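**Q** Quick one, fold the following:
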Amino acid sequence: MLIESLPTREREKGHENGREKGSDFSELSRRITDAGLLRRRPLYYTLRFGAVALALGGGVAAFLTLGNSWSQLLVAVALAVVFGQLGLAAHDLAHRQVFSRRRPSETGGLLVANLLLGMSYGWWMNKHTRHHANPNHEGKDPDVSPDILVWSRRQASKAEGLPRFVGKHQAALFFPLLTLEGLNLSFSSFRALRSPSMKRPVLEGTLLVAHFVLYFGGLFTVLSPGKALAFIAVHQGLFGIYLGSVFAPNHKGMPMIEEGTRLDFLRRQVLTSRNVRGGVLVDAFMGGLNYQIEHHLFPSMPTPALGRAQVITERYCAELGVPYCQTGLLASHREALRHLRSVGQPLRDAR
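**A** Presented below is the predicted three-dimensional model:
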């Protein structure tokens, strides 16, 4: 879906003269600030990160206790969830939701992402910052760059090789491909160490190597080769599906912005993002990213404040007449998969 599919009135609002539309966000920001929703929540993050640390410690203890047993596959399932929560913790640290200062945020991010997850904090932060600046913008948002999957019919028309083959069936292949996402993040992290944009390649590389020495060393020391490989398949596969289930509902299937389209900050973030309803369980599962609209408008807002911000933002968008998308978790996945199938249609027709 391209941004032209939105009402013409909304597209024109992005570049009206007279009242500068940046003031729309300024007014929302004032309301959010007056409500005290940008204050740090040290107690919340102490309890949350403490719970994740206990879960990680419990998983490691269970692994060492069970020894060379097929019951370790249950540990692999549990640790996939813990790794997903670690990924959400690294995300919050990168956005300075936990600490207001850069140094402790970076230190925490390097330890959680590189050492515990095996993912480069510097590489991911660079990629994610570009995504936040231009969500769903072809050519600017790395999350919708054509790689294995295609995200627009324009990309499908230019696809060659493997993306062309996968694009024909990408809706059906989406979740199977997610099983490789954890390994893909690690591979991309090592590859990025040679990039000029990497600020601390030696430090990040050392932490990444330490992670995999501990990870593979522990698995192949305690388990037989067959059980170790099975553990890796279950753990990494479910970890990738968890990550994809958290991030895919947020923007996939929402309007894609073409080059040259002008939108103010508020509309650029709101029109390309989708919130997911579901209560406390969805909040915990998605780490607050189910409030994707509010997160994109206020990236440094602590997770527990997003629910109250959602009410304020939805009402404000209604005042402005800006479409505000919110749906259930299963419905959000249906919309994302429907979009993937739709943009792959030209490839199926060409066959």
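**Q** contacts and neighbour counts: CA atoms only from here.
**A** Fine.
**Q** Can you classify Arg194 as helix, strand or coil?
**A** Here Arg194 is recorded as coil under DSSP: H, G, I helix; E, B strand; the rest coil.
**Q** Excluding covalently adjacent residues, which one is nearest to it?
**A** The shortest distance from Arg194 to any non-neighbouring residue, by Cα to Cα, 6 or more residues apart in numbering, is to Pro201 (7.4 Å).
**Q** Could you count how many residues lie near that neighbour?
**A** Residues lying near Pro201 (other Cα atoms under 10 Å) number 19.
**Q** these two touch, right, it and Ser189?
**A** No. Counting by Cα atoms under 8 Å, Pro201 stays clear of Ser189, with 10.2 Å between them.
**Q** Give me the contact list for the particular helix or strand that has Arg103 in it.
**A** Using DSSP states H and E, Arg103 sits within helix 102-109. Contacting residues not belonging to helix 102-109 are listed as 90-91, 93-94, 96, 98-99, 121 [Cα atoms under 8 Å, 6 or more residues apart in numbering].
**Q** ok, back up a step: now do the shared contacts for Pro201 and Ser189.
**A** By Cα under 8 Å, 6+ apart, Pro201 and Ser189 have no common neighbours.
**Q** hmm, back to that, what is whichever helix or strand comes after the helix holding Arg103 packed up against?
**A** Toward the C-terminus, helix 102-109 is succeeded by helix 121-133 as the next helix or strand (DSSP H and E). Here helix 121-133 touches helix 181-192, going by 3 or more Cα pairs under 8 Å, 6 or more residues apart in numbering; DSSP states H and E.
**Q** Pull out the buried residues from the helix it packs on.
**A** The neighbour-count check on helix 181-192 (16 or more other Cα atoms under 10 Å) flags 181-183, 185-186, 189-190, 192 as buried.
**Q** for stretch 252-270, same thing?
**A** The neighbour-count check on stretch 252-270 (16+ other Cα under 10 Å) flags 252-257, 263-270 as buried.
**Q** Check stretch 2-11 too.
**A** By 16+ other Cα under 10 Å, the buried positions in stretch 2-11 come out as 2-3, 10-11.
**Q** same thing with stretch 204-217?
**A** 204-205, 207-208, 211-212.
**Q** farthest-separated two in those residues?
**A** Checked with Cα to Cα, those reach their widest spread between Glu204 and Phe212, with 12.6 Å between them.
**Q** Specify which member of the buried residues of stretch 2-11 is nearest to Cys317.
**A** Glu10 (11.8 Å).
**Q** tell me the secondary structure for the closest one?
**A** Glu10 ends up helix, using three-state DSSP.
**Q** for comparison, sequence B:
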Amino acid sequence: MSQTLTRSPLADEPAGPGRPPRGAARERQVSDFTTLTQRVQAAGLMRRAYGYYWSKLIGLTAAGLALAVGFVALGDTWWQMGTAVVLALLMTQIAFVGHDAAHRQIFVSGKWNEWVSLIVVNLFAGMGLGWWQRKHNKHHAAPNKLDADPDIAPGVLAYTPQAAEARKTRLTRWLATKQGWFFFPLLLLEGVNLHVQGIKRVLGRGEVKRRWVELSFIAFRLVSYFALVFLVLSPGKAAAFIGVQLAVFGLYMGLSFAPNHIGMPIVPPTVKIDFLRRQVLMSRNISGGRWVDTFMGGLNFQVEHHLFPSMARPNLRKVAPMVRAYCEQLEVRYTETSIAQSYRAVATYLNRVGRGGLDVWACPLAVQYRV
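**A** Alright, predicted model coming up:
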């Protein structure tokens, strides 16, 4: 269930009995994240994990080459649909590494991170780094904030009742009431969308850093991929192979990203909130063991990732208990659910939004300062 923030937790209250002095609340909240950061740095959790990432880069590259050899050896058979599924899973794991590099989690050097993300995202996965990075940076700056977070902008799905009510026809308004059930099947098209949006951005008129590098990498990846598939498989099997690979890739990517924020509080455009609460209150963690870490590429620790986006992925599990305890100390709600519960929450929220039902959430910080 999502709620809407109705009052800025940074608003200063006049001094009086039972109230902090004017400005004291703001100063305390600004220092909250500084205190947490100092504790995290003292624990050594901002250190790089070179061994982990080099093993990922080498291992995934080797797996990709082995899969290509196996694909050629297996030949023109419908069993290659299984290869397409494996390739989709591999491409998603590769995309996770590109995400980490773009956040400068891997190396101290910004250039090293940039080139790894270009190679991994553009050359290996065939997607556009510039488009995704621009969109993703805006999301990190203002998660779930209306008119600021592109991830909740109106589109195929409506993330607010207002967006659902703005549907122009009776059919689209009715579809919005069922959008929670359509969401997961729609993810089968997300693989195509990710590729198309990246190509549109790199071919567009807007400024794109290293445009020709991106364009060359994407072109080489897509041409070689289609050439290999159509050389090994007959046209019908080749088309089916590409369709299965893109569908599974989109579904897997969506299942990894969707639970992170959908159904968490929505922030109106006029509300301001300090960094720690902005990142914690709008994010959802997914509980589970190491298999969940691998399946979701570390995105299951969404709270910690938003607080420390440059933290190496292996350290997210280590820092989570510290962040959880600190949030309890500050009485800041820290959300964590199972993966099944998160998917149920996503579907339920989208359906409620489509029907125009959305609870209003009175910010606990504002309530605290008014009492």
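**Q** How close are the two chains, by TM-score?
**A** The TM-score (TM-score structural alignment, normalised by the length of the first structure) is 0.94; 342 aligned residues with a Cα RMSD of 1.6 Å.
**Q** what residue of the second structure takes the place of the residue nearest to Arg194 of the first structure?
**A** With TM-score structural alignment as the criterion, Pro201 of the first structure lines up with Arg211 in the second structure.
**Q** same question, Tyr291 of the first structure
**A** When the second structure is aligned by TM-score structural alignment, Tyr291 of the first structure is paired with Phe301.
**Q** Likewise for Leu271 of the first structure?
**A** So Leu271 of the first structure corresponds to Leu281, using TM-score structural alignment.
**Q** these two touch, right, that match and Pro265?
**A** Yes. The criterion here is Cα under 8 Å, and Leu281 of the second structure meets it with Pro265 at 7.1 Å.
**Q** Which part of the first structure matches the longest helix along the second structure?
**A** Using DSSP state H, we find that the single longest helix of the second structure is helix 50-74. The aligned range for helix 50-74 of the second structure in the first structure is 42-66, by TM-score structural alignment.
**Q** Could you pull out the buried residues of the matching stretch?
**A** For stretch 42-66 of the first structure, by 16+ other Cα under 10 Å, it's 45, 52, 55-56, 59, 63.
**Q** And stretch 99-119 of the second structure, by the same measure?
**A** Those would be 99-107, 113-114, 116-119, for stretch 99-119 of the second structure by 16+ other Cα under 10 Å.
**Q** what stretch of the first structure does it fall on?
**A** Residues 91-111 of the first structure are matched to stretch 99-119 of the second structure when aligned by TM-score structural alignment.
**Q** Roughly how far does the residue positioned nearest the centre of the second structure sit from Trp54 of the second structure?
**A** Note on the second structure: the residue nearest the mean C-alpha position is Phe257, at 4.3 Å, using Cα atoms, centre = their mean. Going from Phe257 of the second structure to Trp54 of the second structure by Cα to Cα, to the nearest Å gives 24 Å.
**Q** What of Ala166 of the second structure?
**A** Separation of Ala166 of the second structure from Trp54 of the second structure (Cα to Cα): 48 Å.
**Q** Then Ala43 of the second structure?
**A** 23 Å.
**Q** Equivalent analysis for Met253 of the second structure, please.
**A** With distances taken as Cα to Cα, Met253 of the second structure is found 23 Å from Trp54 of the second structure.
**Q** One more: Trp181 of the second structure?
**A** Trp181 of the second structure sits 40 Å away from Trp54 of the second structure, going by Cα to Cα.
**Q** swap in Gln179 of the second structure?
**A** From Gln179 of the second structure to Trp54 of the second structure the distance is 41 Å (Cα to Cα).
**Q** try Ala148 of the second structure
**A** Distance, Ala148 of the second structure to Trp54 of the second structure, by Cα to Cα: 35 Å.
**Q** So which bits of the biggest helix by length in the first structure are buried?
**A** Assignment by DSSP H gives helix 225-251 as the longest helix of the first structure. Neighbour-count burial for helix 225-251 of the first structure, counted by 16+ other Cα under 10 Å, picks out 227-228, 230-246, 249-251.
**Q** other SSEs contacting the helix or strand that it is followed by?
**A** Counting by DSSP H and E, the element after helix 225-251 of the first structure in chain order, helix or strand, is helix 265-270. Other elements packing on helix 265-270 of the first structure under the criterion 3+ Cα pairs under 8 Å, 6+ apart are helix 22-34, helix 292-297.
**Q** Which one, of the ones you listed, ends up nearest to Cys317 of the first structure?
**A** Comparison of these against Cys317 of the first structure by Cα to Cα identifies helix 22-34 as nearest, at 9.2 Å.
**Q** distance from the closest one to the second structure after superposition?
**A** Superposing on the second structure and averaging over aligned pairs (mean Cα distance after the TM-score superposition for the first structure), helix 22-34 of the first structure comes out at 0.6 Å.
**Q** which other helices and strands contact that helix?
**A** Counting by 3+ Cα pairs under 8 Å, 6+ apart, helix 22-34 of the first structure packs on helix 265-270, helix 306-320.
**Q** starting at the chain centroid, how far to it?
**A** Offset of helix 22-34 of the first structure from its chain centre (Cα atoms, centre = their mean, to the nearest Å): 25 Å.
**Q** can you state the direction angle for that helix and helix 306-320?
**A** 150 degrees (axes from the mean of the first three to the mean of the last three Cα atoms, to 10 degrees).
**Q** Would you mark the buried spots in helix 22-34 of the first structure?
**A** With burial defined by 16+ other Cα under 10 Å, the residues of helix 22-34 of the first structure counted as buried are 24-25, 28-29, 31-32.
**Q** Any chance of those in a markdown table with distance to Leu79 of the first structure as columns?
**A** Output for these, formatted as a markdown table (distance: Cα to Cα, whole Å):
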| residue | distance to Leu79 of the first structure |
| --- | --- |
| Asp24 | 43 |
| Phe25 | 40 |
| Leu28 | 40 |
| Ser29 | 38 |
| Arg31 | 40 |
| Ile32 | 36 |
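**Q** which one among those gets closest to Gln326 of the first structure?
**A** Closest approach to Gln326 of the first structure among those (Cα to Cα): Leu28, at 18.6 Å.
**Q** residues contacting the alignment partner in the second structure of that closest one?
**A** In the second structure, Leu28 of the first structure lines up with Leu36, judged by TM-score structural alignment. By Cα under 8 Å, 6+ apart, the residues touching Leu36 of the second structure are 323, 326.
**Q** Please report how far the residue in the first structure that Phe184 of the second structure lines up against lies from Glu319 of the first structure.
**A** Under the alignment by TM-score structural alignment, Phe184 of the second structure pairs with Phe175 in the first structure. Distance from Phe175 of the first structure to Glu319 of the first structure, counting by Cα to Cα: 38 Å.
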